[in-house]
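>>> I'd like to go over a predicted model; first the sequence, then the structure.
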Amino acid sequence: MRIRTDNKIYRRTDGRWCVSYYDTTENSKRHYIYGKTKNEVKTKLAKLESEATETAVKDMPKKSQIKRKAIDENNAHNDLVQEAAEATELKSVQETADEQSEHSINVLTENRDSTRNNEGAKWTLQSWLAYFLKNYKQNEIKETTFDSYMGIYRAHILNTDIGRCKLSELNSDNLQMVYNGMTKDGYNAKTVRHVFILINMALKKAVKLRYIDENANDFVTLPKKKRFEGKALTAEEARTIFDKAKEEKLYPVVALTLCTGMRKGEVMALKWENINFRDRELHVEGNLCRVRESNAGGRSKYVDKVLEPKSAKSIRTIPLTEKALEALLIQKQRQDEIKEKYKVVYDDQGFVFTEVDGSLLRQKGFMEEYHVFLKKYGISDIRFHDLRHTFATLLFEEGESAKVIQELLGHSTITITMDIYTHVSKKGKKNAISKLDNLF
């Protein structure tokens, strides 16, 4: 508290003595001191002034305090200066680090792009396809599928203009010319698509490995695939086989196929142990295929080999009809006679249909005999696989469900059964249309 007064003591009208003063710490607010006598007012004023002086001295900072305050203020200033300098330096370091990081990323990107471009320029389509099939596909697909891919590769890619083209130079235009050229040369749409699929798999892998930027096959147009419809024997032609051809050598295999719808490879791979005569059923668990094998000298040839069936659904059990059982019993009797006649050279491997020495039926000779067999009895010259079509078609015309037919044929999906094998005959179409007569 600090006071200011004019020391003018006066007597009020009420008889009391008074003096006024100002407290400068309270914005000069006026205060009053009262007393009964003038001396009493003087004493109170003196006491108040004394207290105000002590308070002012007490509040006044000492010299050491002033010095310390100055030092602290100076240190604070220095700290601010240092912090500002450090912040500036940190910003500079960060900017340098960012620049270095960006430079490193650019270098890595350039190196990656350079590596990618080098790989794209290094591989030709034919060299990459061969490497891709050997290292990425062979161990994950069936042996027959791999042989099929290699056959397409040798026939349509190896030592061709497109095969010698670098991956980095491959584009949709030159691929489109290949597919158009195949169509012009008479290849069907299915073959063209097989070539497309093979190239497409290899290019997709090259994109994934960043050897090329994009798959040029994504931008081509393929010829429209025509739906293939196999032929089927009529019911009359099927009866001709059962009634008149029992003495023929091929009767058992043809009759069994007509009664079971098995694939040719499944029939040829059938063993006696797969047949349960008591329960009148057989179990399909093998498929005879022609596969390419290489010898020690590097030469390769095709050999017959029993592999797993086409799909998991192909492993199935098929009930046997009377005619199927009859055909198997005929074959069993004939085979026993051959075993006795050629017992010196006969190698019994358990197969149902064999050559005279017990080995698997030779496919070329078998098919020649098959076509002679059909011609002899005036039956349509159809593929052996069309016996399977006949089985499905006849069941379909008799009103059997597509689901049951699918399971008997061993198709992976019912769509295949509906789209490929259930060819409706002219008789079936006429019967369907004739139902309209009952409506009109």
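That came through, no problem.

>>> all contacts plus neighbour counts: C-alpha atoms, from now on.
Fine.

>>> For stretch 429-440, give me every contacting residue.
Contact with stretch 429-440 is made by no outside residue, as judged by Cα atoms under 8 Å, 6 or more residues apart in numbering.

>>> neighbours around residue 264, how many?
Residue 264 has 19 neighbouring residues, counting by other Cα atoms under 10 Å.

>>> Are we agreed that residue 232 is in a helix?
No - counting by DSSP: H, G, I helix; E, B strand; the rest coil, residue 232 is located in no helix; its state is coil.

>>> What count of nearby residues applies to it?
Other residues within reach of residue 232, judged by other Cα under 10 Å, total 26.

>>> Then residue 75?
When counting by other Cα under 10 Å, one arrives at 12 neighbours for residue 75.

>>> next up, a second structure to put side by side with the first:
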Amino acid sequence: MAGTFRRRGCKCPPERKRCTCGAKWYYRYDITDPKTGKRKQKEIGGFRTKEEAQDAATRIQSELLNGTYVELKKKTVGEYLLDYVENTLKQEVAPNTYEQRLAFVENHIKPHIGAILLAELTPQQIQKFYNDLREKHSAGHVQNIGNLLNKAFNQAVRWNLIFRNPFSLVRKPSTSRKNTKIKVWTTEEQKQFLNFVAGSGPHWCYTMFLLALTSGLRKGELIGLQWGDVNTKDGMVTVKRTAVIANKELYLKDMPKTESSIRSIQLPPQTVKELKKWKVACPTNPLNLVFPSPKTNGILYPNSFDKRFDSFVKGAGVAKISSHGTRHTFATTLLANGVNAKVVQEMLGHATIKTTLDTYAHVLPNMQKDAAKQLSEVLF
């Protein structure tokens, strides 16, 4: 095979038959410059084994023979990712998703591995990158960054910018929540909170937070809810959209978080009753929102939602949880009272039941005790 192979920077003693220092293999070959007609040497490397370097060499020589060879560009990881997000991914995703992915590149990827050449990034460097991120961020956040990188590097392989995707060799942090403790309210705390809001807040706030605790809707889904999505006759609410922020503007996105997020939820009679009362009092607004902003009559900003929620939590004297904690509280209450996990999954809009079971694993031991007790009562 044309070209030569070498292991660069090996620090192992000469008498050692096998390299254990992690030195990488490189392949050096000749190409003809199409502009000058002169031959010049090129080298690619960063391969873990000689076999990997030989595979790359075979591919290069094949492309040189059939005229499809494209010279690898010496782009850094940061340069490539910015170009990929701006010119490729931007056309495929919603504006808020594009902004989030761009923030991943600027805030996380560039500071850690952005200066490394695209073709020389190693699995070891990636693993360290994941470990460093995991010290400051959740496993889910690191997973999302890893998903972006894996997708971008798969595209780099298809574009002949690199010969292999090193991210496919590294395991991303698990997003399992089995050992994560979720803060939720007891039924007594829920009653205490709702009683306080009913006595001190405007009726729309009471209705909104009552709906949150009895439907499991996400914050964006509550804010984006329109009266056309509420069937007070059948006591159903349908989730069709969510409120998102992109380019510093708040707007309604027709597709919620996932396809499974489009769902219909049966409401308790008490919640339906409050929605009927609020529908009569609700101000007319251009988007026909169930909970329009009291200041602008448009979409309620998520931070305004959170500020009101935090204020009521403090006033009610209940345990401090985030506004998303109402969703966790809804699910935990149902599971703890024997509602089938599959039903809870559908009401929450989770893509798989595994997500539901992993998220609310802390409820399962008590459910198993109740099941064993019921079995005992039936058989003995």
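Done, it's in. Source: prediction; values computed, not measured.

>>> TM-score for the pair, please.
Remark: TM-score between the superposed chains equals 0.72 [TM-score structural alignment, normalised by the length of the second structure]; 313 aligned residues with a Cα RMSD of 3.1 Å.

>>> What are the contacting residues of stretch 215-235 of the first structure?
By Cα under 8 Å, 6+ apart, stretch 215-235 of the first structure touches 170-173, 175-176, 179, 183, 189-190, 192-193, 196, 199-200, 203-204, 207, 379-380, 382, 386-387, 389-390, 393-394, 420-421, 423.

>>> likewise stretch 41-53 of the second structure?
Residues external to stretch 41-53 of the second structure that are found in contact with it (Cα under 8 Å, 6+ apart): 5, 22-31, 119-122.

>>> which of the residues you listed count as buried?
Those of those that meet the buried threshold are 5, 23-29, 119-122, by 16 or more other Cα atoms under 10 Å.

>>> Narrow these to those in strands?
The strands, defined by DSSP state E, take in 5, 24-29 from those.

>>> So which elements touch the helix or strand residue 126 of the second structure falls within?
Using DSSP states H and E, residue 126 of the second structure sits within helix 123-134. Helix 123-134 of the second structure is packed against helix 110-113, helix 139-158, with contacts defined by 3 or more Cα pairs under 8 Å, 6 or more residues apart in numbering; DSSP states H and E.

>>> right, and those - which one's nearest residue 55 of the second structure?
Closest to residue 55 of the second structure of those is helix 139-158 (Cα to Cα; 14.0 Å).

>>> That closest one vs the first structure, mean deviation?
Superposed on the first structure, helix 139-158 of the second structure shows a mean distance to its aligned partners of 2.2 Å (mean Cα distance after the TM-score superposition for the first structure).

>>> Who are the contact partners of whatever residue of the first structure lines up with residue 227 of the second structure?
When the first structure is aligned by TM-score structural alignment, residue 227 of the second structure is paired with residue 272. Counting by Cα under 8 Å, 6+ apart, residue 272 of the first structure makes contact with 350-352.

>>> what residue of the second structure takes the place of residue 216 of the first structure?
Using TM-score structural alignment, the partner of residue 216 of the first structure in the second structure is residue 166.

>>> tell me the secondary structure for residue 251 of the second structure?
Criterion first, three-state DSSP; result for residue 251 of the second structure: strand.

>>> what about the residue mapped onto it from the first structure, distance to residue 103 of the first structure?
The equivalent of residue 251 of the second structure in the first structure is residue 305 (alignment by TM-score structural alignment). Residue 305 of the first structure sits 60 Å away from residue 103 of the first structure, going by Cα to Cα, to the nearest Å.

>>> I'd say residue 252 of the second structure and residue 224 touch.
Yes - at 6.2 Å, residue 252 of the second structure counts as touching residue 224 under the criterion of Cα atoms under 8 Å.

>>> Those two: who's more crowded?
When residue 252 of the second structure and residue 224 are compared for neighbours, residue 224 comes out ahead with 28 against 18, by other Cα under 10 Å.

>>> which bit of the second structure covers stretch 72-87 of the first structure?
Across the second structure, nothing matches stretch 72-87 of the first structure (TM-score structural alignment).

>>> How far off centre is that stretch?
The chain centroid and the centroid of stretch 72-87 of the first structure are separated by 62 Å under Cα atoms, centre = their mean, to the nearest Å.

>>> distance between the ends of stretch 272-284 of the first structure?
Stretch 272-284 of the first structure has an end-to-end distance of 11 Å (Cα to Cα).

>>> Now that stretch: buried residues?
Buried-residue list, stretch 272-284 of the first structure, by 16+ other Cα under 10 Å: 274-275, 281-284.

>>> likewise stretch 104-121 of the first structure?
Under the neighbour-count criterion of 16+ other Cα under 10 Å, stretch 104-121 of the first structure has 113, 116-117, 119-121 buried.

>>> Which of the residues you listed fall within strands?
Judged by DSSP E, those include no members of strands.

>>> May I see these arranged in a markdown table, with distance to residue 314 of the first structure as well?
Conversion of these to a markdown table gives the following (distance: Cα to Cα, whole Å):
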| residue | distance to residue 314 of the first structure |
| --- | --- |
| 113 | 47 |
| 116 | 44 |
| 117 | 46 |
| 119 | 42 |
| 120 | 42 |
| 121 | 44 |
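
>>> Just give me the closest of those to residue 44 of the first structure.
Closest to residue 44 of the first structure out of these is residue 113 (97.7 Å), distances taken as Cα to Cα.

>>> Share the number of residues neighbouring residue 131 of the second structure, please.
Burial of residue 131 of the second structure is recorded as 15 neighbouring residues (other Cα under 10 Å).

>>> Aligned against the first structure, show me the partner of it.
Mapped onto the first structure by TM-score structural alignment, residue 131 of the second structure lines up with residue 180.

>>> one step back: going by distance to residue 416 of the first structure, which of the buried residues of stretch 104-121 of the first structure wins?
Using Cα to Cα, residue 120 comes nearest to residue 416 of the first structure of these, at 39.4 Å.

>>> That closest one reaches residue 170, doesn't it?
No - counting by Cα under 8 Å, residue 120 of the first structure does not reach residue 170; the two are 9.4 Å apart.

>>> how much space is there between residue 39 of the second structure and residue 137 of the second structure?
Residue 39 of the second structure sits 49 Å away from residue 137 of the second structure, going by Cα to Cα.

>>> Report the distance from the helix or strand hosting residue 79 of the first structure to the chain centre.
Assessed by DSSP H and E, residue 79 of the first structure sits inside helix 63-122. Between the centre of helix 63-122 of the first structure and the centre of its host chain there is 45 Å, according to Cα atoms, centre = their mean.
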